[in-house]
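Visitor: Sequence and computational prediction follow.
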Amino acid sequence: MMRNQLVEKIEQRRKQLKISLENLAKLSQLGMRTVNRFFAGDDVKLSTVESITNILGLDFAGNEVVPFEQLQKNRAHQKAQFMASLVQSTSALEMQGLEKEVLEKMIAGFEQAFLSGEYKKRLWVA
């Protein structure tokens, strides 16, 4: 496969997930300049390709490894856990830590909000 074809496949997946280049750089822990060089078709390290493709649920050849829906669910769950941990930390400071059931409901609510609710546009924001 030609480099241009690989970059195009990865670009299509990025657009499908609606991840900006800036957020892709942050999520993959790469510099913006490096990400721009990759999408311009310039030479980059294999570790750069691996970082970008891992975030997008692809392999080195640009083939889907993690289905689109599962990738979104995984990301929503990660963000929901983070949001719930913020609430849990605040509650713990007030000596009122949340019970497990309440915490699980909160996580489920945040997941739903990231997948189809008010936070949907922020799913891939780093």
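Guide: Now that the structure is in, tell me what you want to look at.
Visitor: From here on, just use CA atoms for contacts and neighbour counts.
Guide: Fine.
Visitor: Can you name every helix or strand that the longest helix belonging to the chain contacts?
Guide: Identified as the longest helix of the chain according to DSSP state H is helix 68-93. Contact here means 3 or more C-alpha pairs under 8 Å, 6 or more residues apart in numbering; DSSP states H and E; on that basis helix 68-93 packs against helix 100-116.
Visitor: From the chain's centroid, how far away is the helix it packs on?
Guide: Relative to its parent chain, helix 100-116 has a centroid offset of 18 Å by C-alpha atoms, centre = their mean, to the nearest Å.
Visitor: same thing with stretch 58-72?
Guide: Relative to the centre of its chain, stretch 58-72 is centred 12 Å away, using C-alpha atoms, centre = their mean.
Visitor: now the end-to-end length of that stretch.
Guide: Stretch 58-72 has an end-to-end distance of 13 Å (C-alpha to C-alpha, to the nearest Å).
Visitor: ok, structure two:
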Amino acid sequence: MKRLDLINQIIARKEQLGITIENLAKLSGVGVRTINRLLKNEDVKLSTIEHVTNFLGLDFAGNEQVSIQALKKHRAHEKALFLASVVQGTSALEMQGLEDDSLNTIIAAYEKEFLSGSYKDTLWVA
């Protein structure tokens, strides 16, 4: 696969996920200017391409390694864990920490909201 084909695969995957350049940069650990250079097919380090393709679930040839659905589920789980940890941390400070079953119920509810509920538009916000 030519480099331009890989860039086109990266752009297509970015659009399929509905992720902005700014959030792609933050979540993949690459600078915004570097992402812009990559998408314009300008020179960037191979490690940059690796960070971006890994984050998007692609290999160096642009082949899908992780499905869109799996990427979304993983991201929803990450965000749900973060929110639940904030709730649990605050509750623990007040000596009212949640039991594991209750905490898992909250995590599942957050995941559902990120995947199909009112928060689905914030799934890829860093």
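Guide: Everything's here; your move. Not measured: the values here are computed from a predicted model.
Visitor: what's the TM-score here?
Guide: The pair, once superposed, lands on a TM-score of 0.98 when counted by TM-score structural alignment, normalised by the length of the first structure; 126 aligned residues with a C-alpha RMSD of 0.6 Å.
Visitor: separation between the residue of the second structure most remote from its centre and I106 of the second structure?
Guide: Here the second structure reaches farthest from its C-alpha mean at M95, the gap being 32.8 Å by C-alpha atoms, centre = their mean. Here the criterion is C-alpha to C-alpha. By it, M95 of the second structure lies 18 Å from I106 of the second structure.
Visitor: check contacts around the residue farthest from the centre of the second structure.
Guide: Counting by C-alpha atoms under 8 Å, 6 or more residues apart in numbering, M95 of the second structure touches no other residue.
Visitor: do the same with Q12 of the first structure
Guide: Taking C-alpha under 8 Å, 6+ apart, one finds nothing in contact with Q12 of the first structure.
Visitor: Doesn't it belong to a helix?
Guide: Yes. Under DSSP: H, G, I helix; E, B strand; the rest coil, Q12 of the first structure falls within a helix.
Visitor: what's the distance between it and K18 of the first structure?
Guide: Taking C-alpha to C-alpha as the criterion, Q12 of the first structure is separated from K18 of the first structure by 10 Å.
Visitor: Tell me the secondary structure at the residue farthest from the centre of the second structure.
Guide: Classification of M95 of the second structure into helix, strand or coil gives coil, according to three-state DSSP.
Visitor: Distance check, it against A80 of the second structure.
Guide: From M95 of the second structure over to A80 of the second structure the distance is 22 Å, taken as C-alpha to C-alpha.
Visitor: do the same with A25 of the second structure
Guide: 21 Å.
Visitor: What about the closest residue to Q72 of the first structure other than its chain neighbours, how many residues nearby?
Guide: Closest residue to Q72 of the first structure in three dimensions, ignoring its sequence neighbours and counting by C-alpha to C-alpha, 6 or more residues apart in numbering: L115, at 7.2 Å. Counted with other C-alpha atoms under 10 Å, residues neighbouring L115 of the first structure total 20.
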